[in-house]
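Participant: my questions concern the predicted model and sequence given below.
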Amino acid sequence: MTFSLVARCARTGMFGVAISSSSPAVAARCAYARAGVGAVASQNVTDPTLGPLALDLMEGGMRATDAIAEVRRRGKFIEYRQVLAVDRDGETAIHSGPNSLGIWTQAQARDVASGGNLLANDGVPQAIVDGFLASTGHLGDRLIAAMRAGLAAGGEAGPVHSAGMKIVDKVSWPVADLRCDWTEDCPIEAVASAWEVYKPQLDAYIQRALDPRQAPSYGVPGDE
């Protein structure tokens, strides 16, 4: 029902998650990231406790592989879950339970991991990884490129209806958290459109939070 990736920008240290599904509001349940720690996607008959657990373990000093091993040990009904992680060093790890739905598979490289279930074919996660590695620019641009590559490779077996992208950087909140919770059109392109609008304003929103006195114009009526 889902395909996703977690990724680290080796140049900036940003982490991100991008995900799409035939289910509604997939990013609300499945995408987790923490600045300076890592990113996690928890999907397939989702247990939303597994994402924060993996991040807590990595924040406590575990590598991604050790954190995912511990998630497998602690998680309930772990045979139904898929969990993907990338850590602060770019190491990646994936758990895909044998009861994952339909065609399910995974792929990973340094700084990026992808997994999916109920896929159109078993090449989709590798296409996502390849799409990320072949892309350049801002992490958000690379996440979008990777998801488009996965969709072009077949994506989910049926139409997708929701998508999301979350990015964290040096502050304690996500610097971008964009979602399309339901559409009959392409949710990945809806998120991509939102990113094109949001990307030029991202730094200004961070500055306004840190020190509004140094922030650029708010761009609203009456603002000078």
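Facilitator: That came through, no problem.

Participant: contacts, neighbours, all on C-alpha from now
Facilitator: Noted.

Participant: tell me the contacts of residue 85?
Facilitator: 6, 38, 39, 40, 41, 54, 64, 68, 92, 93, 94, 113 (C-alpha atoms under 8 Å, 6 or more residues apart in numbering).

Participant: would you say the last one is within a strand?
Facilitator: Yes: with DSSP: H, G, I helix; E, B strand; the rest coil as the criterion, residue 113 is part of a strand.

Participant: right, and the secondary structure at residue 202 would be what?
Facilitator: Following three-state DSSP, the label given to residue 202 is helix.

Participant: and for it, the neighbour number?
Facilitator: Residue 202 has 13 neighbours, counted by other C-alpha atoms under 10 Å.

Participant: residues touching it, list them.
Facilitator: With C-alpha under 8 Å, 6+ apart, residue 202 has these contacts: 175, 176.

Participant: also residue 149?
Facilitator: So residue 149 contacts 127, 128, 131 (C-alpha under 8 Å, 6+ apart).

Participant: the nearest residue to residue 136 once chain neighbours are set aside: which element?
Facilitator: Spatial nearest neighbour of residue 136, excluding adjacent residues (C-alpha to C-alpha, 6 or more residues apart in numbering): residue 142 at 6.2 Å. Residue 142 belongs to helix 139-152 when assigned by DSSP states H and E.

Participant: quick one: residue 53 is in a helix?
Facilitator: Yes: looking at residue 53 with three-state DSSP, it is inside a helix.

Participant: contacting residues for it?
Facilitator: Going by C-alpha under 8 Å, 6+ apart, the list of residues near residue 53 reads residue 71.

Participant: try this one side by side with the last:
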Amino acid sequence: MTFSIIARCHKTGQFGGAISSSSPAVAARCIQAKAGVGVATSQNITDPYLASILLDMTKYDLAPEESISELIKNTDFIEYRQLSVINSDKKPAVFSGKYTLGVHSECVGEHAVGAGNLLKNKDIPIVMVETFEKAVGSLAERLMLALKAGLDAGGEAGPVHSAGLLVVDKLEWPVINLRVDWSETPIEDLYQLWKVYEPQVEDYVVRALDPSSSPSYGVAGDR
């Protein structure tokens, strides 16, 4: 049903994630991030609130493993959930309940976590994390390369139809929040969308913080 990777960039302090699913609009439900705090996912049979709770606990200095441990002890239906979370400096953490669907697995790296369910094979999260850790470029680029590698390694047992990319930096709002909510080739479409947006990311930050010095908007009628 879903495979994802979340990660931090130890150089920039950014957090982000990339995700894909056979279901529509997966990124709208399953991945959340807060600047200066971390990034979390709630997938499989999704409860979006759980990712929010994980980030709230992380904000108050609980390590990822502690956050998931506390959530497991105090949450109904937790065995239906697959969760992952990363903060700025502690070991990332992941949980797959006993009712996680189909072939499922997870992989915890130094700065990234891969997880998936209803997978073609158990290697998908490992491939994503290894690809991320070997890749160069921005956090968003590395996340997209990892997601593409997960698809190339087998992806889901069936076709995927939606995908998303989310990155937070130093601002309250995400600097990157791109989604393909229904497509026959969502990951390829998302990567093309990212490459269009990539050279404009900083421009939109400047426009928010100081529109008097922002670059041209590049639209009809702009001078």
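Facilitator: Noted; the coordinates are in hand. Everything quoted here is computed from the prediction, not taken from an experiment.

Participant: before we move on, back to that, report how many residues lie close to the residue nearest to residue 136 of the first structure.
Facilitator: The local packing of residue 142 of the first structure (other C-alpha under 10 Å) involves 21 other residues.

Participant: my guess is it meets residue 135, correct?
Facilitator: Yes: Residue 142 of the first structure lies in contact with residue 135 (C-alpha atoms under 8 Å); the separation is 5.5 Å.

Participant: tell me which stretches of the second structure form helices.
Facilitator: Along the second structure, the segments classed as helices by DSSP state H run 26-30, 48-59, 64-73, 124-134, 139-152, 186-197, 201-209.

Participant: redo these as JSON lines? Include distance to residue 222 of the second structure.
Facilitator: Below are the helices of the second structure laid out as JSON lines (distance: least, C-alpha to C-alpha, whole Å):
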{"stretch": "helix 26-30", "distance to residue 222 of the second structure": "32"}
{"stretch": "helix 48-59", "distance to residue 222 of the second structure": "39"}
{"stretch": "helix 64-73", "distance to residue 222 of the second structure": "47"}
{"stretch": "helix 124-134", "distance to residue 222 of the second structure": "39"}
{"stretch": "helix 139-152", "distance to residue 222 of the second structure": "29"}
{"stretch": "helix 186-197", "distance to residue 222 of the second structure": "19"}
{"stretch": "helix 201-209", "distance to residue 222 of the second structure": "14"}
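
Participant: do you know which of those lies nearest residue 170 of the second structure?
Facilitator: Checking the helices of the second structure against residue 170 of the second structure by C-alpha to C-alpha gives helix 201-209 as the closest, at 10.3 Å.

Participant: so for the closest one, what gets flagged as buried?
Facilitator: When burial is assessed from 16 or more other C-alpha atoms under 10 Å, helix 201-209 of the second structure yields the following buried residues: 204, 205.

Participant: just want the angle from it to helix 186-197.
Facilitator: 60 degrees (axes from the mean of the first three to the mean of the last three C-alpha atoms, to 10 degrees).

Participant: helix 201-209 of the second structure vs the first structure, mean deviation?
Facilitator: Once fitted to the first structure, helix 201-209 of the second structure is off its aligned match by 0.5 Å on average (mean C-alpha distance after the TM-score superposition for the first structure).

Participant: contact partners for the closest residue to residue 18 of the second structure other than its chain neighbours?
Facilitator: Spatially, and ignoring its direct neighbours in sequence, residue 18 of the second structure is nearest to residue 165 (4.5 Å; C-alpha to C-alpha, 6+ apart). Residues in contact with residue 165 of the second structure (C-alpha under 8 Å, 6+ apart) are 16-19, 27, 140, 143-144, 176-179, 190.

Participant: kindly recompute the last result at 10 Å.
Facilitator: 4-6, 16-20, 27, 31, 140-141, 143-144, 147, 176-180, 187, 190-191, 194 (C-alpha atoms under 10 Å, 6 or more residues apart in numbering).

Participant: ditto for residue 203 of the first structure
Facilitator: 175, 215, 216.

Participant: which of these are buried?
Facilitator: Buried, going by 16+ other C-alpha under 10 Å: residue 175, out of these.

Participant: just the closest of the contacts of residue 203 of the first structure to residue 10 of the first structure, please.
Facilitator: residue 175 (17.2 Å).

Participant: what about residue 105 of the second structure, distance to residue 190 of the second structure?
Facilitator: Distance of residue 105 of the second structure to residue 190 of the second structure, computed by C-alpha to C-alpha, to the nearest Å: 24 Å.

Participant: just residue 13 of the second structure next, same as before
Facilitator: 23 Å.

Participant: between the two, tell me which one has more neighbours.
Facilitator: With neighbours defined as other C-alpha under 10 Å, residue 13 of the second structure and residue 190 compare such that residue 190 has more, 24 against 18.

Participant: hang on, that one packs against residue 162?
Facilitator: Yes: under the criterion of C-alpha atoms under 10 Å, residue 190 of the second structure makes contact with residue 162 at 8.9 Å.

Participant: between these two, which contacts overlap?
Facilitator: 20, 179, 180, 181, 183.

Participant: which one of the residues you listed has the most neighbours?
Facilitator: residue 20 (34 neighbours).

Participant: what residues are up against that one?
Facilitator: Here residue 20 of the second structure is in contact with 1-5, 26-27, 30, 116, 147-148, 150-151, 155-156, 160-165, 179-181, 186-187, 190 (criterion: C-alpha under 10 Å, 6+ apart).
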